[in-house]
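**Student:** Got a predicted structure plus its sequence, pasted below:
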Amino acid sequence: MPYQALYRVWRPQIFEDVVGQQHVTKTLQNALLQQKISHAYLFTGPRGTGKTSAAKILAKAVNCPNREAAEPCNECSICKSITDGSNPDVIEIDAASNNGVEEIRDIRDKVKYTPNMSTFKVYIIDEVHMLSIGAFNALLKTLEEPPKHVIFILATTEPHKIPLTIISRCQRFDFKRISPPKIAEHMGSIINDYGYEYDQQALELIARASDGGMRDALSLLDQTISFSQGRISIEDALVITGSVSQQILHQIAGSILEKNPQAALTFLHTLLGEGKDPVRIIEDMIQYFRDILVYKNSPGTQDFLERVIVDEDFQRLAEQFDSDEIYEIINRFNQVQQEMKWTNHPKIILEVCFVQLCQANFRNQQAAVSSDLITQLQEKIAYLEDQIQQLQVQGISEGQTSEESNNKQKQTKTVKHTFKAPVGKIENVLANATKQNLQQIKNNWGSILENLKKSHAALLNDAEPVAASSQGCVIKFKYEIHCQMAINNGEFISTLTSLFQKVTGHPIEVIGVPENQWLEIRQSFLNEHRDLVKDQKKSDNSGDPLIDEAIKLFGEDLLEIRD
């Protein structure tokens, strides 16, 4: 018989064999004893934690005729057929490759048929989150009210992708990551059964590298057994997992503590020469200093350590490192980890990081940055307080004459307006402006902008024509600087003038005005020339049947026409 991987040979066959999931197995066992089997279950959790194995054990337990308490016997023909996958009443479906509506419709059509040789027909749908929306909808009604002889067991690593309508119809069991001590203990029992020799630290290292998954741990153990020469050593486990040895981690930490960049770089290049991935080195360093921080602040919680085994060197380093320094080191490693995602040279970034951490003034630099920011803020606050005090002292007193106030206001206006709009020209255009002239330019404004250079058109992004006569056009600019740049640009004025002439058929003078000055000039003109404005509106609106009818109804004195 060909060789089988350890995780296949040692796959759990009864609930008691499922490691680290007692909250799930105990509930299922009690349900079996009390005859309270649900029609649908949802098993969720990380990979390799026993979801599919528990589903098959449950399928055997509900169908085993010789069941002892809540465990299948694994000796009868039904148990054996379910174990080897030949039982026609226990159907395992991989939703990743059978995720269409047609496959689910096939299940829906066949569930009504009674089992061939078992009590229950059990459908185990693995990676159920891969089903399409249409497939979920096709499964919905069958999952809610299946025949009495049908049980659905859905397994997934990503429950958030499953519709809530499906989850609400199932009993949900969350499988959790298996703790490293339990994984190491289980691996130890397996190796003892084979009669291999091993170092306990090697098993603990493999258990931590498996990230809580028993299948990953047994796969790594299988590789380590093949790599080792009769005994599983810590060095073999380091090679297979790609992890950094605890001794080198101690040495690197000591180099950082002693501010010795040469030693730190030597140890780093030793790891790189052994083929260690820079990203994995950073991860090990973060976990190592995290363990130092946890142990330093809570020595009695050794079970919470993820990367190290407490020894004399580790205890010595934990005592010598300051907590603030550990915070800064972890923060710097985190920054490097993020930078490595966007670089083609992770080795260089890692080297720079080690050199920075070994610099004697690294902490001083970090503190200096914070101190400089505080100093700058304090200086700005003092400056602002001084300015406020000067304004209060130099403010207009109650005894100042109105003439002095007017002079100050004029000075303020002079300082404020660096560009002075030609008031005479603007008032001349307003005196002769007509609605038809302005509308003619506005209707062609888009084509005028298209015929300008991009740099010239950019000056008119926030500008618009606001008044026009047969001799001139007033263009209002939102920003004073844009108005000044446009009017002082001879090429711009010449081009715009020629474009206006093409539109109107006669020369038009371009007059620019900032928005704030335009409002003042326009209001002043309206106040001084009310009769003229009224006559203009009459002439502009003459011939408009709507306005003529309004005049007839209400009279010219009561009617006010606004654009």
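**Tutor:** That came in fine, so what should we check first?

**Student:** hey, let's count contacts and neighbours off CA atoms from now on
**Tutor:** Will do.

**Student:** any idea whether residue 169 is helix, strand or coil?
**Tutor:** Under the three-state scheme (DSSP: H, G, I helix; E, B strand; the rest coil), residue 169 adopts coil.

**Student:** neighbours around it, how many?
**Tutor:** 17 (other CA atoms under 10 Å).

**Student:** Can you give me the separation between the closest residue in space to it that isn't next to it in sequence and residue 94?
**Tutor:** Nearest non-adjacent residue to residue 169, counting by CA to CA, 6 or more residues apart in numbering: residue 144, 5.9 Å away. Per CA to CA, to the nearest Å, residue 144 is found 21 Å from residue 94.

**Student:** ok so, going back, distance of the residue nearest to residue 169 from residue 28?
**Tutor:** 20 Å.

**Student:** repeat for residue 44
**Tutor:** Counting by CA to CA - residue 44 and residue 28 are separated by 15 Å.

**Student:** Report the contact partners of residue 220.
**Tutor:** 206, 210, 240, 241 (CA atoms under 8 Å, 6 or more residues apart in numbering).

**Student:** I'd like those laid out as a markdown table, including distance to residue 459 and secondary structure.
**Tutor:** Formatted as a markdown table, the contacts of residue 220 follow (distance: CA to CA, whole Å; DSSP: H, G, I helix; E, B strand; the rest coil):
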| residue | distance to residue 459 | secondary structure |
| --- | --- | --- |
| 206 | 67 | helix |
| 210 | 63 | coil |
| 240 | 66 | helix |
| 241 | 63 | helix |
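
**Student:** A further structure is provided below for comparison with the first:
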Amino acid sequence: MSYLALYRKWRPMVFEDVVEQEHVVKTLRNSICSGRIAHAYLFCGTRGTGKTTMAKIFSRAVNCVDSKNGDPCNQCEVCQGILNGSLLDVIEIDAASNNSVDDIRDIRDEVIYTPSKARYKVYIIDEVHMLSTGAFNALLKTLEEPPAHVIFILATTEPHKLPATILSRCQRFDFRRIPVDSIVKRIEYIAKESGVEIQREASKLIAKLSDGALRDAISILDQCISLGNKELTYEDVLSVVGLVTDTFIGEVVDAVKNREIQRVLKAVDELVMEGKNIGQFVSELVMYYRNLMICSSVSNPEEIIDAPMDSIQKMKEQCNGLERFEIVAVIKELSLLEAALKSTTHPRVLLETTLIKLCENRMDLGDAGVLERIQSLEKNVNDIMEKGIAVPKNGSGSSTGSLKDSGNADSGKENLESEDDKRIEKKNIAKNVKGIEIWPKVLDELKSRGRMVIYSHLLDAKLIELGSNRVGIVFKNTIGKMFVEKSENLEVVEECLCEFLGKKVRVKCLGEEDIVDTEKKEEKDELIEKVQDFAEKVDIPLNIIDE
């Protein structure tokens, strides 16, 4: 006999073997024992939770001649006929491939005939939501008033797609996802019966990957057993399903948190070269950040997160430098990436782009609360005060300095330098108020390009030099200033200026109130400087009061 897949070999034969569906088992058992058997049942739930298995057990139980406590004996002639497919009184139909009106009409014509050997003729219609609208309409009357010897069992993963007229004619049973512990117990039992030892970490990983579907878990176990090892380890399961370890994901999260782009890209390269599934990796990364969110939200995350204590402890440490709304923003970015990966031909590029975006902290925080955004700004300011920021020194574009809180004396000095810079800038503006000679040419160029609105607003404006690579435009009215300040208009003006100046310049729009007459102030400043120099030479304290 050819090899039989484990999920078929270990399909439950009686109600007692069904895992974690006690609410359905109890109801069906009682209906069989009491003889209160309905004419139509609807089994709903996600894949691999036992819908078809329950339908087959029920079809044997209602027809078994030696039923015990509602369970089929699986030994009598009727049970054996149903199991080997020789008895035609139990018909299983795949609605995905038999979804036309004619297929349902054939059923409607056949139900009038009594069963050959069994007590009931049972129709199991799997994936019933795939039936066409016409097929549903053809099924309505038969489903409402079938012959007494007919039972319909409809199974579906998407009950919301069924018409209300169908739902109202059936007894509905919702199958729950199977918990991890129950799947682990079943997996270890099947592995033991198959002559293979499996580590608890490996069985837990299989249970988590199955997402509540026992059939998926058994299929993964079947694939792992095919490795030929006498003992299945955590690493064996990872290699079979193409996953990465929690340690690898933790390192990627650390790299993103520390803004280490090179380390992130190296991790992506390692992921791709080992042949791991990028989509699966992103899903695991989303779940990891979900665990981080829980760690930052509750005091006892181990009650919610199913992970080893050392992993939870590491997650708590990683949460220290992250705000909750930042974690939520990362989850949203990764969820968008997960959706985009399904339709792209360059998954690696998308992954690298998103991770670099996360490293540069360019996430969309538009829907974050105002208080949280203020907290984020305070955090950034504190980081700058602690670590400093590189700034160019006067006279040397390549030299750098750092702003650090190094005492009141240094702070006062920095404030003084800042005020001096502002005075120099104002003085430069006043000196260059006569403008630059190329301004009329720039206006003519704008006019020739058809930018008449910009040209009209700039007619009364003046061009001044603010620095080697900065120029200012002084406006007499606020309306013109606001119009030219728009990014698309300012870009056009900068382009024309660069063309005539022969170098890259930045433009700043100014109002007349920004221009101050500093000639008298300069004379006064020179006098004050001379007095200060004299006072320092003769060591006399000097207090200047500006009134």
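**Tutor:** Ah, there it is. These figures come from a predicted structure and were not determined experimentally.

**Student:** out of the contacts of residue 220 of structure 1, which are buried?
**Tutor:** Among the contacts of residue 220 of structure 1, those that count as buried by neighbour count (16 or more other CA atoms under 10 Å) are 206, 210, 241.

**Student:** With respect to residue 149 of structure 1, which of these is nearest?
**Tutor:** Proximity of those to residue 149 of structure 1 was ranked by CA to CA; the top entry is residue 210 with 38.6 Å.

**Student:** Am I right that that closest one is in contact with residue 221?
**Tutor:** No. In this structure, residue 210 of structure 1 is not within contact of residue 221 by CA atoms under 8 Å, at 9.9 Å.

**Student:** give me every residue that touches residue 526 of structure 1.
**Tutor:** Residue 526 of structure 1 touches residue 533, counting by CA under 8 Å, 6+ apart.

**Student:** mind listing the helices in the stretch 351-500 of structure 2 by residue range?
**Tutor:** Counting by DSSP state H, counting those that start in this stretch, one finds helices in the stretch 351-500 of structure 2 at the ranges 370-387, 408-431, 439-448, 452-458, 478-484, 487-501.

**Student:** Show me what the fourth one is packed up against.
**Tutor:** In terms of contacts (3 or more CA pairs under 8 Å, 6 or more residues apart in numbering; DSSP states H and E), helix 452-458 of structure 2 is packed against helix 439-448, helix 478-484.

**Student:** so where in structure 1 does that helix end up aligned?
**Tutor:** Under TM-score structural alignment, helix 452-458 of structure 2 corresponds to no residues of structure 1.

**Student:** now residue 70 of structure 2: how far from residue 472 of structure 2?
**Tutor:** Residue 70 of structure 2 is 90 Å from residue 472 of structure 2, by CA to CA.

**Student:** rewinding a little: make JSON lines out of the helices of the stretch 351-500 of structure 2 and add distance to residue 196 of structure 2.
**Tutor:** Listed next are the helices of the stretch 351-500 of structure 2 as JSON lines, based on distance: least, CA to CA, whole Å:
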{"stretch": "helix 370-387", "distance to residue 196 of structure 2": "53"}
{"stretch": "helix 408-431", "distance to residue 196 of structure 2": "71"}
{"stretch": "helix 439-448", "distance to residue 196 of structure 2": "81"}
{"stretch": "helix 452-458", "distance to residue 196 of structure 2": "80"}
{"stretch": "helix 478-484", "distance to residue 196 of structure 2": "76"}
{"stretch": "helix 487-501", "distance to residue 196 of structure 2": "68"}
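
**Student:** hang on, residue 44 of structure 1 packs against residue 51?
**Tutor:** Yes. Here residue 44 of structure 1 reaches residue 51: they are 7.1 Å apart, a contact under CA under 8 Å.

**Student:** any common contacting residues for these two?
**Tutor:** 155, 175.

**Student:** Between these two, which is the more surrounded one?
**Tutor:** residue 51 (26 against 23).

**Student:** Just list the residues touching the more buried one, thanks.
**Tutor:** Per CA under 8 Å, 6+ apart, neighbours of residue 51 of structure 1: 43, 44, 45, 155, 175.

**Student:** and residue 219 of structure 1, what helix or strand is that in?
**Tutor:** Assigned by DSSP states H and E, residue 219 of structure 1 belongs to helix 214-227.

**Student:** which element follows that helix toward the C-terminus?
**Tutor:** strand 231-232.

**Student:** ok, average deviation of that next one from structure 2?
**Tutor:** Taken against structure 2, strand 231-232 of structure 1 registers an average deviation of 1.5 Å after superposition, with mean CA distance after the TM-score superposition for structure 1.

**Student:** roughly how far apart are the spatially most central residue of structure 1 and residue 285 of structure 1?
**Tutor:** Among the residues of structure 1, residue 338 comes closest to the average C-alpha position under CA atoms, centre = their mean, at 13.3 Å. Remark: distance between residue 338 of structure 1 and residue 285 of structure 1 (CA to CA) = 14 Å.

**Student:** And for residue 67 of structure 1?
**Tutor:** 50 Å.

**Student:** Which one's more surrounded, those two?
**Tutor:** Taking other CA under 10 Å, residue 67 of structure 1 and residue 285 do not tie; residue 285 has more neighbours (21 against 17).

**Student:** Does the more buried one touch residue 249 like I think?
**Tutor:** Yes. Here residue 285 of structure 1 reaches residue 249: they are 7.2 Å apart, a contact under CA under 8 Å.

**Student:** Can you tell me how far residue 315 of structure 1 is from residue 308 of structure 1?
**Tutor:** 11 Å.

**Student:** now swap in residue 445 of structure 1 and tell me
**Tutor:** In terms of CA to CA, residue 445 of structure 1 sits 74 Å off from residue 308 of structure 1.
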